[in-house]
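In: Coordinates only, no sequence provided:
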């Protein structure tokens, strides 16, 4: 058939105009070559883009047709980038050297290691997604020109790998549901060790842990996770911590963590990460998961109809451009040291809108606040729809590195709306799947070079004061990994210096070597530098013992007596470790803090985090019922009483096994394991009228989703308090109507909910009623459809 049509077409064109036929043929060949380029072109050794307005490029590139989404070469794609003046983008790797990268890291010699998630969403149905096609690859720059030339596969046959982290002469690799450790033996993996069989617990790709950030406190933290890891004394330790973020995690110069969710710009912790997660009845601890930058407005350089809920009123502006974040990820507090503009910048990627946002943040005591750096524009925005920045990193040369997955489909199948499926088909976004680029951004004319990490202890300690935070971190990690006790004298010398950050890194490096005692640490607890006091107090749990606890307790008591409000929350957080050695003394500290700071919510929540089961008896410490402390403590007392009334979760899991599984993998990460919601993400299920009320409405919400403000238990939840949208799962083929019936039955019987079960027939009936609908509900629409 095709051959006959082609012959007929050719004959017709010959009769009309032979020249027109050859012109059409040439254009067809050109279009094919554009697609083939993504498969076959060699890595570029040149290519720099500054502000796109300063470049002379082809008219086709300057004025793209937004109804199409052509595959562009790296050079063409770079020409589509609009960058903040004064900076330039350089290509450092592209396909076929790198394919579908989602995370990168650099080793001590500056080689780039990348995680390739090649199996992600082969089509709109996700067919073949579980195929073991993922890889960890090593890229070498053989001639030192800043562009990578050679690729070595370190590990292959991985299923949707998502993160890597260097530690202890090897590399941690996150491959759901497991976390593996591979020794590095001459660029080949040694025998792997299973670190955590439940690094993830099922769930779709968008709702699984990632990040593997090796933080200043020598622990490894993750986004979309409440676990932290550490290798100590020959063993892997796994501890509980705060639940943080969705995709990507970063730290500032003082070791505080930053993250976000898909609709939020920058979320972060005001306090160091190792505290405040000890009370199961305390749903939110003030000072953690705070909205550092609450403004979620974005400014794409192109129309962006291809976002998952582009049909929803208010999602796009009059020019069909995304208004607010919908796929925010990869928050990075830039610490590279070469931007040198006097600001502290937090960058955030938005792959759905093909941009990278810059925020400016600042510190006031323990509190961090920020704002967008620009109004009406972005740090980097592209008119290439396939430019998908999914991760951001500092590099050994101080540059800002961009991991560009470069593909059409970025939304996972579980939440893929029919609207977006049609957009994907319309602009042929499904293929190809074998592209990928790594870029770096530097100031124009910058000549910063890669800093190789040395082996000598003295040189490593010198690097703890380097202007590049990546270099400081890696020097600290190298000393602790290699257990370089020969570095201890140099570290002690560093403590006496005037470089604040070098002193902080030296303290934590000594902590990592188990070489820090009270004599060295206590002077910093009373330092005139507030940051040094905070860091020193945070190290106490690692070093306190029977011989030293009295000295630490005395130093902390002096701070309390001096009314040091900055360190007051940290002192409260030390209660668990101090009470092991002197419970009366530790109790007295808490009581003093509660009395001195009755209106300080940070101190109040720090104290409450240590009172699990003892909240009621502690109410007598502060009798003024109008204080912040009393109100917050009373709320936890009520939470505890409420929790004790919950239904038996084990019984429910046996009754609705599939429903319990779907809840834990799809719903729990936003609504909380206790059903009481999660700050910044979603409202509660527990005692929610939407869960226990009209079954039809509940089924409709789960099938199609819910957007906009929603009232639950007499409280109006709306952005930015929560994510503004709950996606539906009605289009997920792997979740059947029977599964949905089990899930909803589980929800309606869990916690203190006592509603009747949902049947498969009821789900089928509502699905049939909504068969013409492909958009999420607002509350008003839901009430009209199901009066």
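Out: Arrived safely, thanks for sending. Predicted, not measured: the structure shown is a model, and the values here were computed from it.
In: use CA for all of it now, contacts and neighbours both
Out: Noted.
In: Residue 450: neighbour count?
Out: Applying other Cα atoms under 10 Å, we find 18 residues neighbouring residue 450.
In: Which residue is the nearest non-sequential neighbour of it?
Out: Of all residues not flanking residue 450 in the chain, residue 397 sits nearest, at 4.1 Å (Cα to Cα, 6 or more residues apart in numbering).
In: The one you found contacts residue 447, doesn't it?
Out: No. Look at residue 397 against residue 447 with Cα atoms under 8 Å: they stay out of range, at 9.1 Å.
In: Who has more neighbours out of the two?
Out: residue 397 (22 against 10).
In: so who does the more buried one touch?
Out: For residue 397, the contact set (Cα atoms under 8 Å, 6 or more residues apart in numbering) comprises 336, 448-451, 468.
In: Just the buried residues of those.
Out: 336, 450-451, 468 (16 or more other Cα atoms under 10 Å).
In: What is the nearest of those residues to residue 33?
Out: residue 450 (36.0 Å; Cα to Cα).
In: I'd say that closest one and residue 110 touch.
Out: Yes. The criterion here is Cα under 8 Å, and residue 450 meets it with residue 110 at 6.6 Å.
In: A further structure is provided below for comparison with the first:
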């Protein structure tokens, strides 16, 4: 069973459950700085030697049509709206062709360089996409650490943490290592000897883009730590990842944008995609894969802002410039063509009117667009409008200015990552029109050895460049930053606390969640998610459930909705107290809360949960968001839901097309499902089988609805010797994982299935019982007691099982 998200009921939330609750003595708080307790990366990097700054060459290219400008001259090409200024934070040769960055707990910048992208000074690169791909796959990428040691706002030291990377494009700094997205892998790089350079690596995810694709524009980007404690990335076919009890887990995400990821103060995610500067999910994400017949198509990856007009400062080379309506008569760009990595401003330095605004770079037009997002967060939908008419937030007359990423800075400003290069469009999409323009203006020359990071600040507003060092703080001091006006610092506090899980601050966090209007809405929300991110051995599931139940009564809709999502493990377990507490929210004043409740109730397998689904669906019978979400959550219970709607709410085809369509869909899903004779099973075993049948819905994408497997993804389960053979071997595969190859039914079953030890004994037993009793399989059920025994026997096993090991231990 090769599947990274074996159980969506647990993948959504339950895979966060591990360990047991322990008694805590809050009177013995550990007052050591967190850098001495768990932020080992910060401690190590503080000792790393700085590299020599070197020099950049500008004179050799001074005669080019569009020459590279020194940073101080490039500043003169910018035009910002009144009241703002732009400053240089770092520049070449410290960084070259930067594409992404992250800010660590002590304010250092970790920058991903991609100098091999469309390598310069070679006409062949512009002519041949295949040749370009070969040239790009040289290991020239690197991760550089930049630090401001004197608090003046400029990075004055740099250190190369990792090099010899191939087209790296995403980064996230953790307390004990650095995640780097280097397609097709996400690697966790560590410095184990404290010299400031990575010397070990672990592949934590191996589906981060197709490295054989010549168009690397289609690779994911992001690795952004969301408020829900998952790391999210943009583009297609990429899952969210999270480390739980030392093990990396994944869950479906649903495509959002093309490159980069940002979040607002409520945890709503945003991205952008070429022609579209701002996209978001209206509906809660992560629920699409629960049903083999029903998916979510509405309310995901929604374009909420127009794509024109733009107001660049000068004409530029545009790939589609030959098309009518793409350029004005003066050859300036009319609409977005390379919208890249939008950011939601969450700092306080600009002023409150800018908080929650979206800023999206347009590298081809050498500008940055500001958008104002409108809409009540208690509602499902939102939209954005351009902040200005006939001008942009920032423009430049330097055609090598290529802003590709933006971030809220710890000081409250906005960092701008400038790839600074002439060639920006990839050879796989380069048109003759842009190729000729590029050669005519010498933009393919001096293409790659430069790069800048700028900071945009509000003039006349206080700014402190000496950013906080969380590694030097006690846990209680870090909690104080959850109240900060700067969302980046709140995020940093959440991430530090979640990774370290200091038990002495739990009462303080619980008090913030329960504080009502004494704490800001987003502080209460972030404190709640901080507790959700704690190790369950420190903050047990029962305690988290209690805190989330209290948060159901919060005044803010997004806090209530988050509390519902955090309660999903209890919902999946059929907790009557939790389901009773959720009943009033079926009539909540916020449509978004009702939609989240509908989504989370899809994790339930008991009648009260289904009854609430029917009640909410009846209120929103014609709303596509509610209809689709309801259908995804009733796998194997379609007939029950149809019966409730007919009997309790008088649904019939005569009431209208919307009612008829949904009832027909439910009826057909039930009728087309193969039935199996379970007469040979006891009642308890039949119950296990039915539970496993529902849970298997999230295994389908790898193993197929009929157990036939998915080529290149997951092995066949129907007729499998491993599935029908010794249940101990099968249980070990599910608990600790499987790797290697084995001749089976004439096929070579190879690959890696991660362990799912975080599943309960009953969950594992139900899945195993279902797959051993389904399709052409006819093997004995497996009891929770058997799984418990096997778990105890194998709990010290390190790594995944090989076929040889399994055969040796079970013969």
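Out: Okay, I see it. Predicted model only: the values in this text are computed from it and were never measured.
In: between residue 450 and residue 110 of structure 1, what contacts are shared?
Out: Listed as contacting both residue 450 of structure 1 and residue 110 by Cα under 8 Å, 6+ apart are residue 396.
In: the strands in the stretch 151-300 of structure 1, which residues?
Out: 163-167, 170-175, 178-185, 188-189, 193-196, 210-214, 220-223, 225-232, 235-244, 250-251, 257-259, 266-268, 290-293 (DSSP state E, counting those that start in this stretch).
In: deepest of these, which one?
Out: strand 257-259 (a mean of 29; mean count of other Cα atoms under 10 Å).
In: Now it on structure 2. Mean distance?
Out: Average distance, strand 257-259 of structure 1 versus aligned residues of structure 2 after superposition (mean Cα distance after the TM-score superposition for structure 1): 0.7 Å.
In: any idea how far residue 430 of structure 1 is from residue 41 of structure 1?
Out: Separation of residue 41 of structure 1 from residue 430 of structure 1 (Cα to Cα, to the nearest Å) stands at 20 Å.
In: These two: which has the busier surroundings?
Out: Taking neighbours as other Cα under 10 Å, residue 41 of structure 1 and residue 430 compare with residue 430 leading, 17 against 14.
In: In which helix or strand does the corresponding residue of structure 2 for the more buried one reside?
Out: Aligned by TM-score structural alignment, residue 430 of structure 1 pairs with residue 444 of structure 2. Residue 444 of structure 2 belongs to no helix or strand when assigned by DSSP states H and E.
In: wait, isn't residue 444 of structure 2 in contact with residue 422?
Out: Yes. The pair residue 444 of structure 2 / residue 422 is scored as a contact, 5.8 Å apart, by Cα under 8 Å.
In: Give me the common contacts of the two.
Out: residue 438.
In: what's the counterpart of residue 381 of structure 2 in structure 1?
Out: Applying TM-score structural alignment, one finds that residue 381 of structure 2 aligns to residue 367 in structure 1.
In: count of neighbours near residue 744 of structure 2?
Out: Neighbours around residue 744 of structure 2, by other Cα under 10 Å: 14.
In: so the counterpart of residue 586 of structure 2 in structure 1, which of the three states?
Out: Residue correspondence to structure 1 (TM-score structural alignment): residue 586 of structure 2 is matched to residue 560. Recorded secondary structure, residue 560 of structure 1: helix (DSSP: H, G, I helix; E, B strand; the rest coil).
In: got the contact list for stretch 487-497 of structure 1?
Out: 457-458, 461, 479, 502-503, 506-507, 509-510, 515.
In: And stretch 89-100 of structure 1, by the same measure?
Out: So stretch 89-100 of structure 1 is contacted by 38-44, 46-50, 74, 78, 114, 116-118, 139, 146-151, 404-407, 433-442 (Cα under 8 Å, 6+ apart).
In: which residue is nearest the middle of structure 2?
Out: The residue lying closest to the centre of structure 2 (Cα atoms, centre = their mean) is residue 232, at 0.6 Å.
In: Pull the contacting residues for the match of residue 586 of structure 2.
Out: Counting by Cα under 8 Å, 6+ apart, residue 560 of structure 1 makes contact with 568, 589, 592-593.
In: try 10 Å
Out: Counting by Cα atoms under 10 Å, 6 or more residues apart in numbering, residue 560 of structure 1 touches 554, 567-568, 571, 589, 592-593, 596.
In: mapped onto structure 2, which of these hold?
Out: Here is what carries over to structure 2 from the contacts of residue 560 of structure 1, by both residues aligned by TM-score structural alignment, their matches' Cα atoms under 10 Å: 567-568, 571, 589, 592-593, 596.
In: how about those residues in CSV, adding secondary structure and neighbour count?
Out: Below are those laid out as CSV (DSSP: H, G, I helix; E, B strand; the rest coil; neighbours: other Cα atoms under 10 Å):
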residue, secondary structure, neighbour count
567, coil, 25
568, helix, 26
571, helix, 26
589, helix, 23
592, helix, 16
593, helix, 24
596, helix, 17
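In: can you put the residues you listed in CSV and add distance to residue 331 of structure 1?
Out: Formatted as CSV, these follow (distance: Cα to Cα, whole Å):
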residue, distance to residue 331 of structure 1
567, 27
568, 29
571, 29
589, 37
592, 38
593, 34
596, 36
